[in-house]
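In: Provided below are the primary sequence and the corresponding predicted coordinates.
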Amino acid sequence: MKRQFSYSRTFAVVLARDLKIAFKNKGDIFNPLLFFIIVITLFPLGIGPDLNTLAKIAAGIIWVAAVLSAMLSLERLFKADFDDGSLEQMLLSPQPLTLIIFAKVFAHWLITGLPVILLSPLLALLLNLPDNAYGALMLTLLLGTPILSLVGAIGVALTVALKKGGVLLSLLILPLYIPVLIFSTSAINAASLNMAYDGHLAIISALLATSLTLAPIAIGASLRVSTN
């Protein structure tokens, strides 16, 4: 019972610490969100006001913007901890490393993924997304954005010791985001055509379950390699 309490307290302490740091550095919260908004609002200006064209590509625009905004904030996930030595203390902590990683990734999702989910329905109005596709949009973002944080954290852990690892980080994780991007946009497009999209959601759910299981282990191993 004490150990369970200790684990939950460790998770809460790490989560609260990362959220507190993020709220002190407002750019960590607002920069990815503003980027997401700007990317989506630029498409109607660049493509034109044709509502049918915008409706056809709305799902892809929203999801590409979500992927890019997630990547914009990923590099800072472990970088500050590496620079001030906190990361080494986490690696040497008696608490499970996977628990600490879960807390940090969850904090990243709360800061970047959750605002994207909440804003997406409003921005989808600009793209003339069909009314019957909003449910699929919310479900795919709810299932898919945690995958972006978990998979992205693997790339961050591998490049945390590099001074200019942003380009390498993009090359590492962008190919891994493609399955989520494909099945999420396909689900939204299927919903807009009144077709079943349960199979798409099942695949995204399987990707999420796999990420929740394997990503923390891969992140921990990558951090140990990068800090040695």
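Out: Sure, I can see it.
In: contacts and neighbour counts: CA atoms only from here.
Out: Will do.
In: next, the buried residues of the longest helix anywhere in the chain.
Out: Secondary structure of the chain per DSSP state H: the longest helix is helix 198-227. For helix 198-227, the neighbour count (16 or more other CA atoms under 10 Å) marks 200-201, 204-205, 207-208, 211-212, 215-220, 222-223, 226 as buried.
In: for that helix, what is the distance to the chain centroid?
Out: Averaging C-alpha positions (CA atoms, centre = their mean, to the nearest Å) puts helix 198-227 12 Å from its chain's average.
In: report all helices and strands that it contacts.
Out: Contacts defined by 3 or more CA pairs under 8 Å, 6 or more residues apart in numbering; DSSP states H and E place helix 198-227 against helix 97-108, helix 134-159, helix 166-192.
In: now the angle from that helix to helix 166-192?
Out: 170 degrees (axes from the mean of the first three to the mean of the last three CA atoms, to 10 degrees).
In: now helix 198-227 against helix 97-108, angle please.
Out: Going by the same axes, to 10 degrees, helix 198-227 makes 120 degrees with helix 97-108.
In: helix 134-159 and helix 198-227, what's the angle between them?
Out: Interaxial angle, helix 198-227 versus helix 134-159 (the same axes, to 10 degrees): 20 degrees.
In: contacting residues for the residue nearest to Ser192 when sequence neighbours are not counted?
Out: Spatial nearest neighbour of Ser192, chain neighbours left out: Ala133 (4.7 Å); criterion: CA to CA, 6 or more residues apart in numbering. Going by CA atoms under 8 Å, 6 or more residues apart in numbering, Ala133 touches 188-189, 191-192.
In: also this one, for the comparison:
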Amino acid sequence: MTALLIRDLRLAFRAGGGFGLGLAFFLLVAVLVPLGVGPEGATLARIAPGILWVGALLACLLSLDRIFALDFEDGSLDLLATSPIPLEGVVAIKALAHWLVTGLPLTLAAPVLGVLLNLPGPGYLWLVASLAVGTPALSVIGAFGAALTVGIKRGGLLLSLLVLPLYVPTLIFGAEVVKRGATGAGVSVPLLLLAGITAGAVALLPFAAAAAIRVNLR
């Protein structure tokens, strides 16, 4: 399992489209929004939680099609499906690798980009906390969507259409955590709901993704 994780991390950095592309897209969102909305600090502070979460979500979406595509093209996915490692474990490891390459860097970079959007001071801690709790769900849900579309040529658009509706609850509660934290309101309810979504996704979706891969490999 550890060897598979290291292999996927190496492939992600060698093939590109993960770490650097996600951060670059996140930066562009944080830079372009003030240019389009205007420099008013009050306006930016009000929309900052939603914009930062939307940027992180779309940045995670960019590299989802690579989770299984490279392994499918070179035949590695067939070997992984027949290896002693349960296919559900393979899905979980690939989702973890995706989060380490995209979700974790976005979480660490978010406070810096929050400055560009004039995020209120109390919101920075909750921005990091919400992304740390919520981005694993984005990776696991994305792995499920990638499993459904594996083997489909140019399935990136279909993958986006399948995954984006499933991302909506995570987006809503993640942005709500930051918004409430920035204003000093209680964040326990949306944060617990966000954690529940992540826990449910991690517990259930690897099995669903593994079943989808088995169907696509027949």
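Out: Good, I have the coordinates. If you're wondering where the values come from, they're calculated on a predicted model, not measured in any experiment.
In: hmm, back to that, what's the closest of the helices and strands packed on helix 198-227 of the first structure to Gly60 of the first structure?
Out: Gly60 of the first structure sits nearest to helix 166-192 of all those, at 5.7 Å, using CA to CA.
In: could you pull up the average distance between the closest one and the second structure after superposition?
Out: Helix 166-192 of the first structure differs from its equivalent in the second structure by a mean of 0.8 Å after superposition (mean CA distance after the TM-score superposition for the first structure).
In: what range in the second structure does that helix sit on?
Out: The aligned range for helix 166-192 of the first structure in the second structure is 156-182, by TM-score structural alignment.
In: if we go by neighbour counts, what in the matching stretch is buried?
Out: 156, 159-160, 162-164, 167, 170-171, 173-182.
In: over to stretch 31-41 of the second structure?
Out: 33-34.
In: Provide the aligned range in the first structure for it.
Out: Under TM-score structural alignment, the match for stretch 31-41 of the second structure is residues 41-51.
In: for stretch 81-98 of the second structure, same thing?
Out: Under TM-score structural alignment, stretch 81-98 of the second structure corresponds to residues 91-108 of the first structure.
In: ok, stretch 53-62 of the second structure next?
Out: Under TM-score structural alignment, the match for stretch 53-62 of the second structure is residues 63-72.
In: against the second structure, what's the mean shift for the matching stretch, could you check?
Out: Mean for stretch 63-72 of the first structure is 0.6 Å (mean CA distance after the TM-score superposition for the first structure).
In: go ahead and name everything in contact with that stretch.
Out: 32-33, 35-36, 39-40, 112-113, 116, 145, 148-149, 152, 170, 177, 181, 184-185.
In: OK, contacts around the closest residue to Met1 of the second structure other than its chain neighbours?
Out: Residue nearest to Met1 of the second structure in three dimensions, not counting chain neighbours: Ile93, with 7.2 Å by CA to CA, 6+ apart. Ile93 of the second structure makes contact with 1, 4-5, according to CA under 8 Å, 6+ apart.
In: show me just the buried residues among those.
Out: Leu5.
In: ok, the contacts of Ile93 of the second structure in the first structure: which stay?
Out: Of the contacts of Ile93 of the second structure, the ones still in contact in the first structure (both residues aligned by TM-score structural alignment, their matches' CA atoms under 8 Å) are 1, 4-5.
In: including secondary structure, could those go into CSV?
Out: As requested, those are exported to CSV (DSSP: H, G, I helix; E, B strand; the rest coil):
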residue, secondary structure
Met1, coil
Leu4, helix
Leu5, helix
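In: which of those lies closest to Leu79 of the second structure?
Out: Nearest member of these to Leu79 of the second structure, counting by CA to CA, is Leu4, at 12.3 Å.
In: how close does the closest one sit to Gly103 of the second structure?
Out: Here Leu4 of the second structure is placed at a distance of 19 Å from Gly103 of the second structure (CA to CA, to the nearest Å).
In: before we move on, what about Gly16 of the second structure?
Out: To Gly103 of the second structure, Gly16 of the second structure is 15 Å away according to CA to CA.
In: the more surrounded of the two?
Out: Under the criterion of other CA atoms under 10 Å, the comparison of Gly16 of the second structure against Gly103 puts Gly103 first, with 28 against 13.
In: surely that one and Pro136 touch.
Out: Yes. With contact defined as CA atoms under 8 Å, Gly103 of the second structure reaches Pro136; the gap is 7.0 Å.
In: give the aligned range of stretch 194-203 of the second structure in the first structure.
Out: Going by TM-score structural alignment: stretch 194-203 of the second structure matches residues 204-213.
In: residues in contact with that stretch?
Out: For stretch 204-213 of the first structure, contacts defined as CA under 8 Å, 6+ apart pick out 140, 143-144, 146-147, 150-151, 180, 183-184.
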